[in-house]
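Predicted structure and sequence below. I'll ask about it afterward.
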Amino acid sequence: MIIDLLDKKVNTKGMLIGESWVDTPMQLPVFNPFSGNHVYSISCAEEEHVYKALESAEKGKIISKNLSPLDRSEIINKVVNLLKERKEEFTKVIVNEGVKTKREAGKEVDRCINTLTLCGEEAKRVIGETVPFAAFEGGSSKKGHYVYDPIGIITAITPFNDPLNLVAHKLGPAIAAGNAVILKPSDFTPISGIKLGELFLEAGLPYHILNIITGPIDNFGDILVTDSRIDMVSFTGGSKSGEVIAKAAGVKKIGMELGSSSPVIVMNDVDVEAVAKNCIGGMVWAAGQNCVGVKRMYVHDTIYDSFKEKIINLSKAVKLGNPEDDSTDMGPIINQEAISEIERSIENLVKGGYKVLCGGKRVGNGIEPTIIEGDFDNKLNGKEEIFGPVATISRVNSLEEGITASNDSPYGLHAGIFTNNIEHAFKASNELQCGGVMINDSSDYRIDMMPFGGVKKSGIGREGVRSAIREMSSTKIICFNLK
């Protein structure tokens, strides 16, 4: 739904193009997912706006490359300080436009502060190495090294579920590496990213290094992916969209963090209640709209019944409600279409032989935490990502069955295993096909400095500050012939 600018009755946000914030006659409304209220409006880009942003970014990549590492670091550190001062303001924005409770939103702001702090530190450590040319016959007269150059212009496309920190994971490393960025935030949660962009300008980031495009992509097509001036596309979102982008992008660098169906293996030598609490936390964070959230639980036969009872009771105890209420455990689903999609997925699992043990019903603009039981080798196992507070539980007789079931998926982002057996821990970490294995923690665990990404349909490349800076740089070899 697009509204005319003259009809707006809420705060509006323009696009950052070059040195100006640009409003358009047509606006896209942003709704609070819990209340359904129209809380913001954003400008809707057309092709002309994207081309102007590209022209600006061409200037920006030169300006950014010529900033010293110290300058880049100081600008990012100023953003960190501003964000600390305005934590409450940003927390309210995340709650108002997104799916997180106030507690979860506050933690996201803290993580964003950490992400950008790391970016400020790493901006001064973008270093190469010497190369021993003399190690090869005929190279005795040669000396050299390699360096990391900025890659140029990066398109950054971000999702709704972490509307602030995932923007920081793209802007921070890109600027630390000396690039220009064109940000396209989610249409559902664009305000957090726009406001972070405002902080970068307030901190002294020169114009043209950052441009922000908003509104439905149907208005301007795939220019931000296909244009030859774009040197890299950094995308976080669904696997289907990722495949479309990869096919359209052409010869340019691509970084993608895509879908997942994260498994957790629970062996029979653990504290069942503690593990069940950990798994529930990983399942309902951001109402399950979380790429590494717990989606599949494979529990050893000898503790299966006890674990199942506890996980059901914990699911039923989760309090849904107003995300602004401190007592609320879980917030809303992003929109009605997403709720319908979750319901369809639950229905498909039931038709395929699974049984709903608890939950599965709409509550206002949310979905009850849902536990669904089925055989570990069911043909539907792990084949679909359910972006909501839904997880399957299956009985396994051995670690080998748990690993086999976990790997039986087109996805491979994170996995978890709970065990006190060191051999089991090493075997699982070696054989699980994924980008990260969490031992005695759920798949949901992540810190912002670690390399982050997946295998198979879960992505290409790695995020995490230092890893992202490398992805957003090009390696240049320099060799001197001293003869």
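Yep, that arrived. Please read all numbers here as calculations on a predicted model, not as lab measurements. Residues are numbered from 1 along each chain as shown.

from here on, contacts and neighbour counts on C-alpha atoms
Noted.

In what element of secondary structure is Met279 found?
In this structure residue 279 is Cys, not Met. Assessed by DSSP states H and E, Cys279 sits inside helix 272-284.

which is the next helix or strand following that helix?
Using DSSP H and E, the helix or strand that follows helix 272-284 in sequence is strand 296-300.

What helices and strands are in contact with that following strand?
Counting contacts by 3 or more CA pairs under 8 Å, 6 or more residues apart in numbering; DSSP states H and E, strand 296-300 packs against strand 263-266, strand 390-396, helix 399-407.

In addition, the following structure is provided for comparison:
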Amino acid sequence: MLINGMWISKDNTTDITNPYTGELIDTVPYASTKDALKAVSSAWTNKHILACLTAQERADILDKAALLIIKRLEDFAQRIVAETGKTIEEGRKETSRCINTLQLSASQARSFNGESIPFDSMSSGKNKIGFYKREPLGVILAITPFNDPLNLVAHKLGPAIASGNSVILKPSGMAPLSALRLCEVLIEAGLPIKSLNVITGSGRELNKALINNDIIRMISFTGGTATGKKIAATAGIVRLSFELGGCGSCIIMPDANINQAVKKCVKGAFSAAGENCISVQKILVHRSIFNEFADKFVASTKLITYGDPRCEKTMMGTMISEKAAKQVQRHVDNAINKGAKVLIGNTVNKALYSPTVLTGVSEDDWLSKHEIFGPVVILYPFDDIKNAIDFSNAPGGAIHMAIFTSDINQAFSAFNKLEASMVLINESTDFRIDAMPFGGAGTAGLGREGVKFSMEEMTEPKAVCISLI
């Protein structure tokens, strides 16, 4: 871990194991509360370092880091595979997205600015001119999850660096290795080493020390809703940006291109073994095409090869742990005991959980109301689009929702009525690019990520007024 410009090792460590093989990959220091407080103190003492660099200098650091990762893409991809169980194809894709995120951050660093203020819009403002610029908040605490261990870290570090903030990074305790390597590359690219502190270990033990102080000016957290609520309850007067768990729906209308809808929804459901906050989880299919859609969806699911994530032909790897896989199976078994039917799947082999499709799940069941975070899809028939939208908008919040239809009027009607931060038309919920605003509606989040939007969250306007005598 990195505290006050020094890489620190400790006797007390955490084992990082490969979810597929169970082998020990590496160990990382298990930070103490004292370590966390040192990181907070260092971040405060050194908060002006990046703010004093020019926008061009900050952009150059980010661009150079991106170039270094391009040269080491395979190393990063293999690291992601080893610590998360994602497939090698998914590891390469995430690394490429990280590169893009850093490049976007560099571009925004060069163009991010304020605006002139029309003081003469009031009579008292005669002969006055002015403007505002956006200044860094100071110290940003970034807490990241295991499921995108590289790019979600880049989505916090890139905008924070671009906007001139000091950062304390707390990566996932289960998958911190990609994050640590990214930090090494940023420093190699010229990032002043004391502008970044990195703490590894248990979030439950460290978060209280990191959060409950007057130095942190913003907490950028990606993770579960329960943890987000705990952070919000103890954070005090601080800006919060939360990307939490979502439970979005895909609506399949009778005029949809069924083959395309099946193809995209299968991919969106089982990519990254469903450990994705915008994964396809609930599919609402018009009753007139329900059986056809279900048959084709199951047939397509049967074609998914899952297993060794290192193999180029593997389409779905493991979940993050055997514990996580068994937890998903318990929820599915509970639904089965209440009348749900398994069309395919629901088998566990250590951290591997098979692609699973269910029908007959009650709207009141846990699976229907919560983010599953596993490779499980529930198919529901509906008769009326209003009922489908009302069901989709049930309490709990969503990040993305989708509708498949050839009727543009129907599509935009759904766009206006679905309560999500993004509605996708003829695309599954798991589509995202790194430049777009991203976050949850309702209890699925606070604020927005996406480089430009994160930079707005991480800065505040400071105005100047000049009186022309």
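Great, that's in hand. Predicted model only: the values in this text are computed from it and were never measured.

hang on, the earlier thing: superposed on structure 2, what's the mean shift for the helix holding Cys279 of structure 1?
Once superposed with structure 2, the aligned residues differ from helix 272-284 of structure 1 by a mean of 0.8 Å; criterion: mean CA distance after the TM-score superposition for structure 1.

Count the neighbours of the residue opposite Tyr380 of structure 2 in structure 1 once aligned for me.
Taking TM-score structural alignment, Tyr380 of structure 2 has Ser394 as its aligned residue in structure 1. For Ser394 of structure 1, the neighbour count with other CA atoms under 10 Å is 24.

likewise Ile433 of structure 2?
Counted by other CA under 10 Å, the residues lying close to Ile433 of structure 2 total 11.

Okay, and it sits in which element?
Using DSSP H and E, Ile433 of structure 2 sits within no helix or strand.

just Asp11 of structure 2 next, same as before
Assigned by DSSP H and E, Asp11 of structure 2 belongs to no helix or strand.

Nearest residue to it in space, please, no chain neighbours.
Excluding its sequence neighbours, the residue lying closest to Asp11 of structure 2 (CA to CA, 6 or more residues apart in numbering) is Pro29, at 7.4 Å.

residue in structure 1 matching the one you found?
Match for Pro29 of structure 2 (TM-score structural alignment): Ser43.

ok, its match - contacts?
12-15, 22-28, 214-215 (CA atoms under 8 Å, 6 or more residues apart in numbering).

can you list those residues in a markdown table and add distance to Arg296 of structure 1, secondary structure and neighbour count?
Formatted as a markdown table, the contacts of Ser43 of structure 1 follow (distance: CA to CA, whole Å; DSSP: H, G, I helix; E, B strand; the rest coil; neighbours: other CA atoms under 10 Å):
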| residue | distance to Arg296 of structure 1 | secondary structure | neighbour count |
| --- | --- | --- | --- |
| Thr12 | 41 | strand | 18 |
| Lys13 | 40 | strand | 21 |
| Gly14 | 41 | coil | 20 |
| Met15 | 40 | strand | 24 |
| Val22 | 45 | strand | 17 |
| Asp23 | 45 | coil | 17 |
| Thr24 | 45 | coil | 16 |
| Pro25 | 46 | coil | 10 |
| Met26 | 43 | strand | 19 |
| Gln27 | 40 | strand | 26 |
| Leu28 | 36 | strand | 23 |
| Thr214 | 35 | coil | 26 |
| Gly215 | 35 | coil | 25 |
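
Name the member of those with the shortest distance to Leu201 of structure 1.
Minimum distance to Leu201 of structure 1 across the contacts of Ser43 of structure 1 is 13.3 Å, recorded for Met15 (CA to CA).

residues contacting the closest one?
The neighbours of Met15 of structure 1, taking CA under 8 Å, 6+ apart as the test, are Trp21, Val22, Asp23, Ile42, Ser43, Ala45, Asn211, Ile212, Ile213, Thr214.

Counterpart of Trp21 of structure 1 over in structure 2?
In structure 2, Trp21 of structure 1 lands on Trp7 (TM-score structural alignment).

got it, and Glu85 of structure 1?
Under the alignment by TM-score structural alignment, Glu85 of structure 1 pairs with Lys71 in structure 2.

same deal with Ala428 of structure 1?
Residue pairing (TM-score structural alignment): Ala428 of structure 1 is matched to Ala414 of structure 2.

and its match, what does it touch?
Ile389, Ile403.

quick one: the helix or strand containing it to structure 1 mean distance?
Here Ala414 of structure 2 sits within helix 408-417, counting by DSSP H and E. Here helix 408-417 of structure 2, set against structure 1 after superposition, deviates by a mean of 0.6 Å using mean CA distance after the TM-score superposition for structure 1.
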